[in-house]
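1. coordinates only, no sequence provided:
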């Protein structure tokens, strides 16, 4: 959820006006979905609770990378946040739309819309849910054209594209209800009253680390840095895999000038959740100021393996850049080889009735594909040219392909292998970044 807007100062850069042609369609998808209401009641399912929990407290004021709204749009965003916290999604969408019209250059209203659509998809069914998710992705990507590092838009995309949710604690209904009541108060600029609700949530479920994060936020917005640090740190102790807790802890440390601890907290955030781009953004900004910039791998998936539920067979979806006449370039050949290996491995597992090991398949698929390219080049053929693919080949030659994929292209289905890798390489993430100066 968008946080701290009421306390953040928006340093606005003038940008071209952008016509949001899809915004007019958003309310249609909300109102036409085949479910009764988007308002989340006390008796909502735990699935809904989890969906909402993914997006609470996503944006921190310190080092804010979104394009914040101007003075005309800011109060509209604040009103939208309150409505969303109350579970009034349709009204929230409408307020975000007003904010987007008041400030077409701001990324925050669009990110807010994308977040609401993502939440709404968990209450929809069938095609309606799919449409909401598609629209959430489209609007999030549009937000990123305005604010390239908008944290909320990044997190919406991560949650939409990852193959599993992060293994965070699911709160009980009573704790979640108290949390939502706290959110309404927080978004209404009542941090002290919100804190009481967050503490109540923690009493009802002491393992609910997000409630501790939000409690820390109440101190953060009042610039009580030591108190904020204490609560954020406690959240990391409750749940070390809460990447957001580490990121917020870093913010509190940064405001106190504790820069070594700041960087350590960010590395711990990467260790918790490697595909949370806001954490990498902060680490990259810090390293850049120290004179050690990080280069983004920027690996975009150009082939996908899809299972047909009716036939039970796998098919490959290859990027259209590689499917037309004269477009069979080496980059496309590599992506095709990677997908073909995955099909062969998963088909074999299917026949033998054994579970897939996603990370093992991914690593071997890349090794097989890169070997084909190397053989082609050795025989006088053309080489790959995409910098991301070239960097992956470099990592493979350095015997760092596993580390590179885990840190730069992480999926939650790789969690077991990632935890094992961290155990075997206690300082592996920092060493990788120091050696290769790369990020997702």
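-> Received, thanks. Quantities reported herein were computed from a predicted structural model and do not represent experimental measurements.

2. going forward, measure contacts between C-alpha atoms and count neighbours the same way
-> Will do.

3. going on from the lengthiest helix in the chain, what's the next piece of helix or strand?
-> The longest helix of the chain (DSSP state H) is helix 330-352. Next helix or strand after helix 330-352 toward the C-terminus (DSSP states H and E): helix 358-378.

4. put this beside the first:
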């Protein structure tokens, strides 16, 4: 009992460890996916902002030109205002012939606040000839800005000034932060679902282990029960022979009989263990079932107390396993059967893929209660039947006793009684 409790605790700890590992791996994957998604979204939004700034800066630059008559840059005010209307942008037109303090800002009420004139002067070395905007970062009073700069040609090779379109990336950052929060919320929910799913997955995947351990404990309990009685009887017979020299011959006979019984019992135990472990191969061959049953019964001690009625029957099966099953059924019937008046204690019938073993004992409801030598043997028979795709049944005969039926594929669905 203590061993079973200890194993159950170990299995419970293992189940929780598997659940924790599954949840940790899932959370790691979810966080990685969330981080990659947020990063890709931020980069995509930043590229979209840069593309919009470049397009609008080029459009504003088309409305700005150097007028030699007045010696300064002129801009179509309506066009400049309309290009930034409703957006967190501002246009700054800087004329090098004038003090940067006189830079023109569109719209007049800039949504981003006044630009840093020192920062504007620092952009001059970055502006080269041509009409392609240059993207750069720009310091502003409310944080970092993104700017697109394009030169305004003047007379000769020297630029007359520049057009700067400034955009605030704060909305992009806020949208990305909101996406990140939603992704993290989803990760938390999915992590909880993963923990629940991992627990049930671990429980389901460990079910074969639990079943194997249960079968092992059952096997050990049955083996101890099966071996205890014959070993005790063997010890009692041996001590009796030592204590009474006149009974040594009888004691030796009983010792041989008990040793033979133990040998068959150990063989049954090993067969069942191999079947459960999957190391026992099932080699199906075409064979005469009636001849196999007759040979098995003939080799049994007490075969004269068994009546065999066999019709020619061909089945596909493993001769060794089927012989073991028939031997277990017959030995069990001989051990627990009670002879009826004028009838053989055990009747074995073979027909249509059926092996029926009938005894006249107390019936199947009494077998195994207070008697040794039945649990392992009958469980072997059931395993053999399942391995052959057949069926094993143990029922009470109509007029008393037990009726054991081993049905192999191709046999009648309903067992017949001898």
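-> Looks like it came in fine. Nothing here was measured: the structure is a model prediction, and the numbers come from that model.

5. please state their TM-score.
-> Once superposed, the chains reach a TM-score of 0.19 (TM-score structural alignment, normalised by the length of structure 2), with 143 aligned residues with a Cα RMSD of 7.5 Å.

6. about what we covered before: buried set for the longest helix of structure 1?
-> The neighbour-count check on helix 330-352 of structure 1 (16 or more other Cα atoms under 10 Å) flags 330-343, 345-347 as buried.

7. stretch 143-162 of structure 2 too?
-> Buried, per 16+ other Cα under 10 Å, within stretch 143-162 of structure 2: 145-154, 159-162.

8. surely residue 314 of structure 2 and residue 291 touch.
-> No. The criterion here is Cα atoms under 8 Å, and residue 314 of structure 2 misses it with residue 291 at 9.6 Å.

9. centroid residue for structure 2?
-> The centre of structure 2 sits closest to residue 201, judged by Cα atoms, centre = their mean, with a distance of 5.4 Å.

10. what comes up buried for the host helix or strand of it?
-> Per DSSP H and E, residue 201 of structure 2 falls inside helix 170-205. For helix 170-205 of structure 2, burial by neighbour count (16+ other Cα under 10 Å) applies to 172, 176, 179-180, 183-184, 187, 190-191, 194-195, 198-199, 201-203.

11. where's residue 5 of structure 2 relative to residue 13 of structure 2, distance?
-> Between residue 5 of structure 2 and residue 13 of structure 2 the computed distance is 12 Å (Cα to Cα, to the nearest Å).

12. overlap in contacts of those two?
-> Residues touching both residue 5 of structure 2 and residue 13 (Cα atoms under 8 Å, 6 or more residues apart in numbering): none.

13. helices or strands up against the longest strand along structure 2?
-> Assignment by DSSP state E gives strand 143-153 as the longest strand of structure 2. Applying 3 or more Cα pairs under 8 Å, 6 or more residues apart in numbering; DSSP states H and E, we find strand 143-153 of structure 2 packed against helix 2-63, strand 64-67, strand 134-140, strand 159-167.

14. following element in sequence after the second one, please.
-> With elements assigned by DSSP H and E, the helix or strand that comes after strand 64-67 of structure 2 is strand 72-75.

15. what packs against that following strand?
-> strand 64-67, strand 159-167.

16. okay, buried residues for it please.
-> Neighbour-count burial for strand 72-75 of structure 2 [16+ other Cα under 10 Å]: 72-73, 75.

17. hmm, back to that, between helix 358-378 and the longest helix of structure 1, find me the angle.
-> With axes from the mean of the first three to the mean of the last three Cα atoms, to 10 degrees defining the directions, helix 330-352 of structure 1 sits at 140 degrees from helix 358-378.

18. picking up where we left off before, out of the buried residues of strand 72-75 of structure 2, the closest to residue 223 of structure 2 would be?
-> Proximity of the buried residues of strand 72-75 of structure 2 to residue 223 of structure 2 was ranked by Cα to Cα; the top entry is residue 75 with 102.7 Å.

19. quick one: contacts for that closest one?
-> Residue 75 of structure 2 sits in contact with 63-65, where contact means Cα under 8 Å, 6+ apart.

20. okay if I get these as TSV plus distance to residue 40 of structure 2?
-> TSV is the format used below for these (distance: Cα to Cα, whole Å):
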residue	distance to residue 40 of structure 2
63	35
64	36
65	39
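
21. may I see the ChimeraX selection of the buried members of these?
-> Typed into ChimeraX, the line below selects the buried ones among the contacts of residue 75 of structure 2, using 16+ other Cα under 10 Å:
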select :64,65
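
22. nearest to residue 81 of structure 2, of the contacts of residue 75 of structure 2?
-> The shortest approach to residue 81 of structure 2 among the contacts of residue 75 of structure 2 belongs to residue 63, at 11.3 Å (Cα to Cα).

23. thinking the closest one is in contact with residue 79, fair?
-> Yes. Counting by Cα under 8 Å, residue 79 is a contact partner of residue 63 of structure 2 at 7.2 Å.

24. first vs last residue of stretch 92-104 of structure 2, how far apart are they?
-> Length of stretch 92-104 of structure 2, first residue to last, Cα to Cα: 6 Å.

25. contacts only, for the closest residue to residue 194 of structure 2 other than its chain neighbours.
-> Leaving out its chain neighbours, the residue that sits closest to residue 194 of structure 2 by Cα to Cα, 6 or more residues apart in numbering is residue 23, at 5.7 Å. Remark: with contacts taken as Cα under 8 Å, 6+ apart, residue 23 of structure 2 is in contact with 191, 194-195, 198.
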